[in-house]
Each structure stands twice: as structure tokens, then as C-alpha cells.
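Colleague: just a sequence and a predicted model for now, questions to come.
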Amino acid sequence: MSQNLSSVPSTASPPTTAPQRLHHLDALRGGALLLGVLLHALMPFLPGDLWLVSDTHDSWGALGAVGVIHLFRMILFMMLAGYFGHMVLHRRGAGSYVRDRLMRIGLPLVVFLPGLFVLVIGAVQLNATVRGLGPLTPPPPPSGAPTGILALPTLHLWFLLLLLEIVLVVVVVRAVLVRLLGTVRAERASLRIASALSSPFGLLLVAAPYALALVVQGGNGAGITEPTTLVPVAGASITYGAAFLAGWFLRAHPDALNRLQRQWIPQLAIAVVLSPLALLAPASTPPALVAVLAAFAGWAWVYGLLGLTGRLVGREIPWVRYLADSSYWVYLIHFPLLLLVEVPLADLALPLLVKLAVALVVVMAVLLVSYDLVVRSTWLGKWLNGHRRPRALFGSRRQREERVTEPA
């Protein structure tokens, strides 16, 4: 299959020189992953004891923060995955792109998930033992839930499986369309779509699949339900597949990011106004209206943050780049560590912000140190990030000053 895909002509001429690195997109991608760590750190404080480790403090502010993050974080990540995916495919070919995604997305899912699952179970058991909650009794599966191997939980790595599914579908469909339409017509169509997405009315186009997915999903909520097993979920597949395609097509227009950058103020204004309307809508509000408000709010955050970071991060900022490089490792490993740290904090009579800060500082310190020592300059860094870099925290001065050529 790789040979057939690789032979499909590109819809854009590959550059003769390495393109300028888009530092603000690197920062956004890393920020989307690190926001996931913050989101999980806030979960113990949600009213209703819904999390694996529930804190004695309940906070509606934490619920609001989680709701806002959930509106846009994953569509931002998937949109950037589509943007960078388009870039890699047109630079290296479809076959190389698929192999790279299998190695850096599919293989980490297979390798890391079993150990993470064991650690999560251990953390939950520790929570029950230390806090005298009694023996663990897993809830009965809902009606119609998958069974057998399909019921395997994907934890916080569900997005890797979904992203890999999206990549494979997009590459195959693209190959078919290029064969049917021809290179020139396919390129023109991509440019027209990218122009529409980056226009002042582009928000209408990108928000439509999100709103549709919420309606298909059912209920009256503003957030997309994530798949928790190997079985795809329609709402998530629609929303995040469309987000990936939005990034894919935006990459086809040379001025798309600049056009969006000029819209950042009105986009963030829309996001700030619509987010509370979507998240605080009364139960009597029609579900379709909630879906529209949430979709517009989520994508307005994405477009607004794209523009804002484009203005703020126009060059490489060392500490931002370091966090962006480490974010994949941090997100892969953080979940059970965060649960373990939250167990001894849960019953302490400390302010919420103090508990949150302690949990984040401890977990991030452990993960950033481990990234610098065992990932950044080793084969793990090559595997996960596509390159090795000199240690920055514990390396020698010569290593820290060493210049590393960017990967092609």
C-alpha cells in the first residue's frame, strides 16, 4: 500500500529548501497537550465526585475551566495535526508519511498503554485503600457497550488511535481524489477550500461539523464525548476528523495563516462571549442551540489563539520550544503520576489553588527531568519526536550550546 500511495502525485510542488519553522504552531501544539495535563489536574475538584480520585474540595470554577478547555483543546490539536500532516506528506510522500505516523503515533499507543493501565489501576486502588473507600467495584457496562478486545480502555491515549484512523482515511481518500480529479484540479479545489476557511466567514464552515457532531451525539451538553475503548464514537470522529481536514486544507493556501492572524481580536471576543452561553445554558435550552454555541465558541478559540500566538511567537523562544518538544512525552506519561500525587492531597485542608499547584509542580518536575535525562537526546527522542536534541537541563555547557540541524 505504501508504494501505491507514494506514487500518487502531490498536489503541491515540494519546496527545494526546508521551509521556515512555524514556531507559533509548535507552541500551540505543545500547549494543547499541556492543557490536557492541567485539565486532568482540575478533575478531582469537580462537583459530583466524578473523577478517579475525588478531592474534598468541590469547585464550580474548576468545572468552568475544564469546560472551556474541553471546548477547543482537542480540535486545536487535531487541526494542527492536519496542518503538519499536509506539510509532511507533500515533503516526503504519502508512504513515508503513513510510516512515520504508524511509528510515532500507533506504536506508542501499543507500547505505553498496557503499563499506563496497570499504573492507573494501582493509583485507584491506592486511593481506595489510603482513604478507606472500601474494595473497588467496577460499574456495570452500559447497554450496548463493546465486549471482548474492543472493550479495552484507551485512557488518555484515545486521541492517538483516533488520529491514526483519521490519517489513514485521509491519505486513502486523497489518493483516490487525486486520481479522479487530476493534480491541477485537486490543487485548485484545495486552494478554494483553504481560502474559504481563512476568510472572515470561515468560522461558519469549521463550526458546522462540530455542531452536527454534538447533535448526533445527543444530550444537551457542549462537549464532545471521547471514545473510551477501541470502538470509534461518531461525535468524536466527525468533530476531530473535520478539524484535521481544516488544518490540512489551510496548509494548501500560502497566506491562510496570515489571514487568520489578522482576525485574532474578533475571534477571541466571540470565544469569550459564547463560551459561558454554551456551558451555562439552562437544561431547557434546545440541544441544537447549545451545539451551535459550543461549536462557534470552540472554533473561535482555535482561530483566535492561532492569530494571537502568530503575533507573539514569531521567532524561537528557547523555553517555549523546550516545553513544546517535551509535551508529547509529558502527556503520554502524566496520567497515572498525576493520580498518585492527588491521592495524598485529596483530604488535606489546603486551598484548592495550593493543591493544584503542588500536583502540577511535582508531576511536571518529574516528567521534565525524565524527558531531559532519558528521552531528549536518546533513541526515545528520535522515536517520539523524530529527532534527537542535546540535553538542556543536565547536559554540559558544550551540549547546551550545540546547534542541532532541524529535521527535513
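Modeller: All right, it came through fine. Numbers count the residues shown, from 1 in each chain.
Colleague: contacts and neighbour counts: CA atoms only from here.
Modeller: Noted.
Colleague: for the residue nearest in space to the middle of the chain, give me its contacts.
Modeller: When the chain is reduced to its mean C-alpha position, the nearest residue by CA atoms, centre = their mean turns out to be residue 77, at 3.7 Å. Contact partners of residue 77, counting by CA atoms under 8 Å, 6 or more residues apart in numbering, are 28-29, 32-33.
Colleague: and the next helix or strand past the helix or strand where it lies?
Modeller: Following DSSP states H and E, one finds residue 77 within helix 60-92. Once the chain leaves helix 60-92, the next helix or strand it forms, by DSSP H and E, is helix 94-101.
Colleague: tell me which residues in that next one are buried?
Modeller: Residues 94-98, 100-101 are the ones in helix 94-101 that count as buried (16 or more other CA atoms under 10 Å).
Colleague: the inter-axis angle of it versus helix 60-92?
Modeller: Angle of helix 94-101 versus helix 60-92, following axes from the mean of the first three to the mean of the last three CA atoms, to 10 degrees, is 140 degrees.
Colleague: hold the first one in mind and look at this next one:
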Amino acid sequence: MTATAVRLHYLDRVRVLLTVLVVLHHVALTYGSFALWYFHEPSMGTPSPPGEWDRLLDLFLLLNQTYFMGLFFLISAYLVPGSYDRKGGRRFLADRMIRLGIPLILVVFAVVPLAKLPSYRMRNARAPAPYLDFYLRELEQGPGWFLVTLLAFVAAYTAIRALGPAPRQRSATALRARTIIGFAVLLAVLGIAWRVLLPGVHIPVLQLPVPEYLPQYVCMFTAGLIAYRRGWLATISAHATGWGFAVAALAVVTLLPLALGGADASGDRLLLTRVAHGLFDGVYCVGMSLGILGLFSRRFAGAPTPVGRFMSANAYAVYVLHAGVLVVVSVAISGLPAGALTKFVLATALSLPLCWVVAAIVRTAPVGRLVL
């Protein structure tokens, strides 16, 4: 059997998990220390009572950021070669433009402006201004950065395929330890180089929230393309799965303290911090990605249940629409006298099912089902 003939149901479940993590990530931004979300309660809403466990949200954000979008790019890339082979270059690229471009327009012109309404209300209370001026000035990609970046990667893949010979079909091969270690080293080296040589550099057009992860995203997307041809995602062993999680845990204990220990550092200490952070990013990303893929490939490989099909079918729409849903929920519970961790749990419990319900409703429209 060729590598391209295998249908991996478990990847749909991993995609659902990653979508849930995206929602949780932004819920954590709502109540954590980083004021990087459209509604940040510590600075915009009713201040919540302080809690000694609230810093867990910041730790979750740091660990989550290190791997979950990279794994999203890997899975997205895994689906690219087969689609290109079936459709040909022009039709494939046109379909991707529709599938990614129209949701991006929806995010920029509808979802993000809805999510920014609390910010407008605050600014308007201090200095009244027409909403149209605010709307036009504040247009941005928001979570749509992933769609823009993925579209850029897909366009590059299409151009390379158009210029070169068709890839050879291969039989499924085992994912070897030396391949995994080599890839982790590559991610670490590129991550260190970026943090040391290009600190603080922003990428125009893509608007990455954390530009330091661009090398990781490129490598993970490329790995997904190669994994499809060689059948690697169907051959992850239980042994490799356990090692993946173990290495990720070890990186948290040994490398993360060094990476976070130089907030006010300079000179050699700052250099050590950046090297440790780049090394941690590479090791933790590979460890967590390998662990999750291996776990799901062994435990959740069967045909989907009706609930599973519902979750998977609407996961992409949840990604596109979740920002507006989350902000509505967060504003609704902002007056509750509870700590940040309690509100994180409550907002998560309310937002996740509501996101899937809203996504399913939007997808009942013909256009919604076509692009989402």
C-alpha cells in the first residue's frame, strides 16, 4: 500500500483538539497577565480578586504557544499533496483561495470588529468618536494570521510543484528516531538563530503574533508535506509516543526556567536566555507534537462517531468565528466577583459549546458550508 492511500481518521480528532486549544489560548489571554486579546479583563473589565494560582494561565499560554500552531501547520500541510494530485495546480490553488480567502475576509471585516466593540466603548467613553472611524482604523487580521500564512505556504508549494517534476509515490515507511532527533535539532538551531540575530523583527503582511515562530511554522509545514509522501503519520510507535511526552516534560523542567530567567537580563545572560528559549521551543514542539500524534493514532484511529463527525466538520468554522463568541461570553461574565482562574474555567465551559453551535448554524447557509 502506498503512503498516500491511507485515510487517517485520527488527524481529524487532533484538529479538533488543536481548535479547542486555540479557544482556550484566547480565554487564557482574556484573564492572564498578557494584554494581547480584544477583551482583557484585568485592564478593561471589573478587576477580579487576585489569586495565587492565576499565573498558571500564563504558563499555559507559554507552553501552548510553543507547539500548537506548528502542529496545526503540519496537519494542514499533510492534506495538501493529495488535494493537489487530485485537482491539479490551478484548481487546487483556486480552491485554497476560496477556502482560505473568504473566511479571512469574514474575520477581518466582521469577526474582529465584533470582538473589538468593548475596546470601542472604552475609548468612546473617554473621547467620543464615530464608530466608522474606529472600524476602519482598527481593521486587522486577528486570528486570520493563520489563514494568511497558510495561504502563503500553499502558494509557494503550488509554485514549486509547477516548476518541478511530480513527486514519486512511496510506500509507507517507519518514522525513525534519527529523523525525529534531526528535525528537533533543526528547529532548535533555527529558533536560536532567529532569537539571537533577529530579535523583535516583525513580518509584514503575515502579522504573526509571535514572529519568532516563523521558522518553526515553515519547518512544520514542510514536515507535513514529506510525512504525507512517506506515510510517517501512520507509523508512529508507542515507544516514540512515550519518548515524545517525556522529552517535552524534561524540557519544561530544565530549559524553560533558563528561557524565562532573563526578563531584565543583558549581555551574556540575555544571550543565554535566547539560546535556551530557542532550544526549548524546538525540543518541546517536537516532543509534544510526536506525543499527541502518536497517542491519537493509537487510541483514536477508528471511524468517527456522529459526535466526532459534528466536531470535526465544524472545527474550521469555530476557528474562524470563535473570537466574537469568546468576547461576548467574557463581557457577559465580567461582573462576577470571581478570580481569574475561576472565570477561565467558566468562560471555557460556556464558550466551547457555544462556538460549535454558532459554527454549525453559520454552516447551514450554502456559502457557509462551501467555505467553512
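Modeller: The structure has been received and is ready for your questions. Not measured: the values here are computed from a predicted model.
Colleague: just to revisit the earlier point, nearest to residue 224 of the first structure among the contacts of residue 77 of the first structure?
Modeller: Using CA to CA, the shortest approach to residue 224 of the first structure within these belongs to residue 32, at 16.0 Å.
Colleague: that closest one maps to what in the second structure?
Modeller: Structural alignment places residue 32 of the first structure opposite residue 18 in the second structure (criterion: TM-score structural alignment).
Colleague: do you know how far its match is from residue 32 of the second structure?
Modeller: Plainly put, residue 18 of the second structure is 20 Å away from residue 32 of the second structure if you go by CA to CA, to the nearest Å.
Colleague: element containing residue 239 of the first structure, please.
Modeller: If you go by DSSP H and E, residue 239 of the first structure is part of helix 234-250.
Colleague: what's the closest non-adjacent residue to residue 195 of the second structure?
Modeller: Once its chain neighbours are removed from consideration, residue 195 of the second structure has its nearest residue in residue 274; the separation is 5.8 Å (CA to CA, 6 or more residues apart in numbering).
Colleague: which ones are touching that neighbour?
Modeller: Neighbours of residue 274 of the second structure in contact, by CA under 8 Å, 6+ apart: 192, 195-196, 259.
Colleague: can you put the residues you listed in a markdown table and add distance to residue 127 of the second structure and secondary structure?
Modeller: As requested, the contacts of residue 274 of the second structure are arranged in a markdown table below (distance: CA to CA, whole Å; DSSP: H, G, I helix; E, B strand; the rest coil):
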| residue | distance to residue 127 of the second structure | secondary structure |
| --- | --- | --- |
| 192 | 44 | helix |
| 195 | 39 | helix |
| 196 | 41 | helix |
| 259 | 41 | helix |
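Colleague: quick one: which of the residues you listed is nearest residue 109 of the second structure?
Modeller: Nearest to residue 109 of the second structure among the contacts of residue 274 of the second structure is residue 195, at 33.1 Å by CA to CA.
Colleague: wait, the closest one sits on residue 212?
Modeller: Yes: because the distance of 6.5 Å satisfies CA atoms under 8 Å, residue 195 of the second structure is recorded as touching residue 212.
Colleague: map the residue nearest to the centre of the first structure across to the second structure for me.
Modeller: With TM-score structural alignment as the criterion, the equivalent of residue 77 of the first structure in the second structure is residue 72.
Colleague: just give me the neighbour total for residue 50 of the first structure.
Modeller: For residue 50 of the first structure, the tally of surrounding residues (other CA atoms under 10 Å) stands at 11.
Colleague: kindly apply the preceding question to residue 104 of the second structure instead.
Modeller: Using other CA under 10 Å as the criterion, the residues surrounding residue 104 of the second structure number 23.
Colleague: how close does the equivalent of it over in the first structure get to residue 45 of the first structure?
Modeller: Under the alignment by TM-score structural alignment, residue 104 of the second structure pairs with residue 109 in the first structure. According to CA to CA, residue 109 of the first structure stands 28 Å off from residue 45 of the first structure.
Colleague: picking up where we left off before, residues contacting the match of residue 104 of the second structure?
Modeller: Applying CA under 8 Å, 6+ apart, the residues near residue 109 of the first structure are 157, 160-161.
Colleague: coming back round to it: give the buried residues for the helix holding residue 239 of the first structure.
Modeller: For helix 234-250 of the first structure, the neighbour count (16+ other CA under 10 Å) marks 234-250 as buried.
Colleague: within the helices and strands, which one has residue 296 of the first structure?
Modeller: Going by DSSP H and E, residue 296 of the first structure is in helix 287-312.
Colleague: count the neighbours of the closest residue in space to residue 34 of the second structure that isn't next to it in sequence for me.
Modeller: Once its chain neighbours are removed from consideration, residue 34 of the second structure has its nearest residue in residue 58; the separation is 7.6 Å (CA to CA, 6+ apart). Around residue 58 of the second structure there are 17 other residues, counting by other CA under 10 Å.
Colleague: roughly how far apart are the aligned partner of residue 58 of the second structure in the first structure and residue 340 of the first structure?
Modeller: Matched by TM-score structural alignment, residue 58 of the second structure corresponds to residue 63 in the first structure. Going from residue 63 of the first structure to residue 340 of the first structure by CA to CA gives 21 Å.
Colleague: cool, residue 221 of the first structure as well?
Modeller: 30 Å.
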